[in-house]
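predicted model, plus sequence, below.
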Amino acid sequence: MNTTNRIKLSTMMFLEFFIWGAWFVTLGTFLGTNLKASGAESAAVFSTQSWGAIIAPFIIGLIADRYFNAERILGVLHLIGAFLMYQMYQSNEVGSFYIYVLSYMVLYMPTLALVNSVAFNQMKDPEKEFANIRVWGTIGWILAGLAISFVFHWDTTENIAQGMLKNTFLLAGIAALVLGLLSFTLPATPPKVSDDKIKIADIIGLDALKLLKDKNFAVFFLSSILICIPLAFYYQNAHPFLTEAGIENPTGKMAIGQISEALFLLLIPVFFTRFGFKKTILVGMLAWAIRYALFAYGNGADLSFMLIIGIALHGICYDFFFVSGQIYTNSKAGEKYKSAAQGLITLATYGVGMLIGFAVAGWITDNYKTATGTINWEMVWIIPAGIALAVFVLFALTFNDKNKAEVSH
């Protein structure tokens, strides 16, 4: 790959995840303070991510893979996204905001697959080259969080009270505009020409349902959906919780989670080779329970270190479960079902699992509000810790790692 294309693709990845990190991390706090949203209303807004994940394969499968260059669709989606971000910036009530954020997520989620397509199309050896490009996405997310806390200071207690968090949508919108325009200069990624009839089953990976006949894969599949319930609590409640606990620069400190994610990504091959799939994924599940216990019993004063450790566990929580799961799915699917199986797992986790998770998180938050409107955070975190522990026990008892050697390879 020539240097110009490497720089363009790295910038594309940087902006793709800078956009997401610029507004999504602080969204829970924005909804509660600026729009006075209830737990259920916040859950509905966060669920737009899941609806986007469910609809995304259809946009990619029906349009991008067949009729238009991927980089051009990427450009159009981000330019429309920039406009929707501006509308979100101007929204003053949850109803109109929800319409804009749902429209935005339906357009944004397909871009996650499109940037990968554009990048892979330029690579001779993706296994060696992709990580060096993709890491710029993680850097983009981290720098968005650091900018909000340490450059703009929008997440200080005083600035949150003044409604400054709405500026995050302006920041994301500007980045989306830049990426939208940049996309038209990216290397051409023409559609995959195919005369085959489109099958909806292929698009959402239904062919991979045959894998569920394998008891172990079925246990993994169910566990993947269930572990997304505690995951949703983190996305929806972590920033409001840290803000209320009095942690300074909460957005910047939450970037520790992404730094941890990048580091633990490098350790997954070591864990797989030494301990096998089952132990690796169990460590990931247990980390969710420990993290939420730390959140439940820590505070923003003398026990603030517990909250920081909880954030830092994100790398183990996310990588050891989701990335390990993708590798396991790949090994079980075989050549025929590889794409279908990954599509099915994405639909099950970011689609179904997270939808259930956000609804549960919203319901729990509303039910543990006191008469004065404050939230009993201890219970809000103990419940997902219990769910994660239950999934851990379920998986430990019912999953048989008989294919340890096969997966390790």
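Arrived safely, thanks for sending.

only C-alpha atoms for contact and neighbour calcs from this point on.
Noted.

ranges for the helices of the stretch 51-200 of the chain?
Chain-ordered helices for the stretch 51-200 of the chain, with DSSP state H, counting those that start in this stretch as the definition, fall at 70-90, 94-120, 126-146, 157-161, 167-183, 200-203.

and here is the other one:
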Amino acid sequence: MIESLLVANRGEIARRIIRTAKRLGVRAVAVHSEADADLPFVVEADEAVCVGPANPAQSYRNVEAILAAAEATGAQAIHPGYGFLSENADFARTVQARGLVWVGPGADAITAMGDKINARNLMAAAGVPVAPGTTEPATDLDAAVAAATGIGYPVMVKAAAGGGGMGMAVAADEAALRTEYDKVRAFAERMFGDGSVLIERYFPRVRHVEVQILGLADGRVVALGERECSVQRRNQKLVEESPSPAVSPELRARFLAAAVRAGEAVGYRNAGTVECLLDPATQEFFFLEMNTRLQVEHPVTELVYGVDLVEEQLRVAAGLPPTFDPDALTPRGHAIELRINAEDPKRFLPGPGVIGTWVEPTGAGVRVDSGYVAGNTVTPFYDSLLAKLVVAGADRAEAIERARTAVAGFAVAGPKNNLPFFAELLDNEEFVSGDYDTGIVGRMR
């Protein structure tokens, strides 16, 4: 096993990785910005290094500062968490070139999956279903219009290098496409340094279902079930659950087989997620993207499968076998994750501030992965995620009931937060029925 690990991230995911590292006897090193100096992940690490000011470009995305911290602390490996540098292939290569262990997939797999058009083409060649769309970038507006005419409206206009729900727009007709194309291309150039745009069929009523995969040290790729991620605002997830209430045993078998093929097509190692869109009317699903990292929502898979995915990541990186039998994976019960964000519960706009009260719920089947405690300041420099409230039950009905109790028992005062939204959602008939899609939040508002 790795003996010392630098966590190149912050907040709840850094704290969560540190927790597993310390349980395994691995020395945990945190890096932090000046703004995060008093957060729990810094205090709980065995050693911590300030790598720059609040601006992420000067701290959490500062490759040389992070590598210098690894050298100064004698860290053997680097875990990037999610976001920031986690899907940066050049960073992964540099880490390994410096003689350090990279806790993640190979740089070639990150590169292959980082461009949505290239990823679509690779998946189609591997027999993974893909939605009708362009096989090369729409280099100008005329090319985009021609592609959309062939695909049929409505279409999704997407940044090829995008991720996390960013750089996407829907065009219902040619006039809308002419407006959205330039917006998406400009956004992509500004945010990702790559203005490439793809055009893809848009499905008005669709569910977002993803599969957790793990590429093992021996070369096998295994799938640890699916997660439903259809409760979203601005194409970003708010709630995840496993198993999906929309997936039958037959459909599940097709989902998992396709996800394994996707991983095998790029020689995948370590944890990753194959994201798909599911048309509930036809039961057809289409590859959306592969996230070459640990997902925010990994805890629901952990609770259903009884595994620690961070431990499995460390074992793969160290060349060790998994703690479980890949041929005998058995899901049990149901788990739901609610993303507690520092944002108002109506318009979902950020609301940073000083945390005056922070009381986490407890009880059977309740888990809280948090990044803050009372007295901490939620700054405007980073993602608004405060904590992940995860509940498990013997079935979906029990998980929902436990989630209701846990939301009522979660007390946060100071920054705005979306707990009231979750209280509303958990009593929403559409959500409770399990027959919902990505438009549910819009219908609630």
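Thanks, I have the structure now. What you see is a predicted model, and the numbers here were worked out from it, not measured in a lab.

report the TM-score for the pair.
Laid over one another, the chains give 0.25 as their TM-score (TM-score structural alignment, normalised by the length of structure 1), with 173 aligned residues with a C-alpha RMSD of 7.0 Å.

would you format the helices of the stretch 51-200 of structure 1 as a markdown table with distance to residue 398 of structure 1 included?
As requested, the helices of the stretch 51-200 of structure 1 are arranged in a markdown table below (distance: least, C-alpha to C-alpha, whole Å):
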| stretch | distance to residue 398 of structure 1 |
| --- | --- |
| helix 70-90 | 42 |
| helix 94-120 | 33 |
| helix 126-146 | 33 |
| helix 157-161 | 46 |
| helix 167-183 | 44 |
| helix 200-203 | 29 |
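
quick one: the helices in the stretch 201-350 of structure 1?
In the stretch 201-350 of structure 1, the segments counted as helices under DSSP H, counting those that start in this stretch are 215-245, 250-297, 304-312, 314-318, 324-346.

helices or strands next to the third one in the packing?
In this case it means helix 304-312 of structure 1. Using 3 or more C-alpha pairs under 8 Å, 6 or more residues apart in numbering; DSSP states H and E as the contact test, the elements touching helix 304-312 of structure 1 are helix 250-297.

tell me the angle of the helix it packs on relative to helix 215-245?
Angle between the axes of helix 250-297 of structure 1 and helix 215-245 is 110 degrees (criterion: axes from the mean of the first three to the mean of the last three C-alpha atoms, to 10 degrees).

and the angle from helix 250-297 of structure 1 to helix 324-346?
Orientation of helix 250-297 of structure 1 against helix 324-346 (the same axes, to 10 degrees) gives an angle of 100 degrees.

now helix 250-297 of structure 1, how far from the centre of its chain.
Averaging C-alpha coordinates over helix 250-297 of structure 1 and over its chain gives two centres that are 14 Å apart (C-alpha atoms, centre = their mean, to the nearest Å).

name the nearest residue to residue 289 of structure 2, ignoring sequence neighbours.
Of all residues not flanking residue 289 of structure 2 in the chain, residue 275 sits nearest, at 5.3 Å (C-alpha to C-alpha, 6 or more residues apart in numbering).

what's the burial count for that neighbour?
Burial measure for residue 275 of structure 2: 23 neighbouring residues, criterion other C-alpha atoms under 10 Å.

for it, which residues are in contact?
Residue 275 of structure 2 is in contact with 208, 209, 210, 211, 287, 288, 289, 290, 291, counting by C-alpha atoms under 8 Å, 6 or more residues apart in numbering.

list the contacts for the third one?
By that I understand residue 210 of structure 2. Contacts of residue 210 of structure 2 (C-alpha under 8 Å, 6+ apart): 226, 227, 228, 229, 273, 274, 275, 276.

mind giving me the packing neighbours of the longest strand along structure 2?
As far as residue count goes, and with DSSP state E defining each element, the longest strand of structure 2 is strand 221-233. If contacts are counted by 3+ C-alpha pairs under 8 Å, 6+ apart, strand 221-233 of structure 2 sits against strand 207-215, strand 236-242, helix 249-265, helix 298-305, helix 440-444.

contacting residues around the last one?
Right, the one you point to is helix 440-444 of structure 2. The contact list for helix 440-444 of structure 2, computed with C-alpha under 8 Å, 6+ apart, reads 230, 231, 232, 233, 430, 431.

show me which positions of that helix end up buried.
Using 16 or more other C-alpha atoms under 10 Å as the test for burial, helix 440-444 of structure 2 gives 440, 441.

look up how far residue 230 of structure 2 lies from the residue nearest to residue 289 of structure 2.
With the distance defined as C-alpha to C-alpha, to the nearest Å, residue 275 of structure 2 ends up 11 Å from residue 230 of structure 2.

so what sits against both of those two?
When contacts are counted by C-alpha under 8 Å, 6+ apart, residue 275 of structure 2 and residue 230 are jointly contacted by 208, 209.

on that earlier part again, same list, the contacts of residue 210 of structure 2, but as JSON lines with distance to residue 180 of structure 2 please.
Supplementary listing: the contacts of residue 210 of structure 2 in JSON lines, determined by distance: C-alpha to C-alpha, whole Å:
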{"residue": "226", "distance to residue 180 of structure 2": "32"}
{"residue": "227", "distance to residue 180 of structure 2": "30"}
{"residue": "228", "distance to residue 180 of structure 2": "28"}
{"residue": "229", "distance to residue 180 of structure 2": "25"}
{"residue": "273", "distance to residue 180 of structure 2": "28"}
{"residue": "274", "distance to residue 180 of structure 2": "27"}
{"residue": "275", "distance to residue 180 of structure 2": "24"}
{"residue": "276", "distance to residue 180 of structure 2": "23"}
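
rewinding a little: deepest in the core, which of the helices and strands packed on strand 221-233 of structure 2 is it.
Neighbour counts (mean count of other C-alpha atoms under 10 Å) averaged over each of these peak at strand 207-215, with a mean of 26.

run a quick neighbour tally on residue 137 of structure 1.
A total of 23 residues lie near residue 137 of structure 1 under the criterion other C-alpha under 10 Å.

the one 4 residues further on now?
The tally of other residues near residue 141 of structure 1 (other C-alpha under 10 Å) stands at 24.

circling back: any idea which of the helices of the stretch 201-350 of structure 1 gets closest to residue 23 of structure 1?
helix 250-297 (10.2 Å; C-alpha to C-alpha).

quick one, the closest one and helix 304-312 angle?
110 degrees.

picking up where we left off before, could I get the helices and strands packed on strand 221-233 of structure 2 as CSV with distance to residue 21 of structure 2?
As requested, those are arranged in CSV below (distance: least, C-alpha to C-alpha, whole Å):
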stretch, distance to residue 21 of structure 2
strand 207-215, 19
strand 236-242, 25
helix 249-265, 26
helix 298-305, 16
helix 440-444, 37
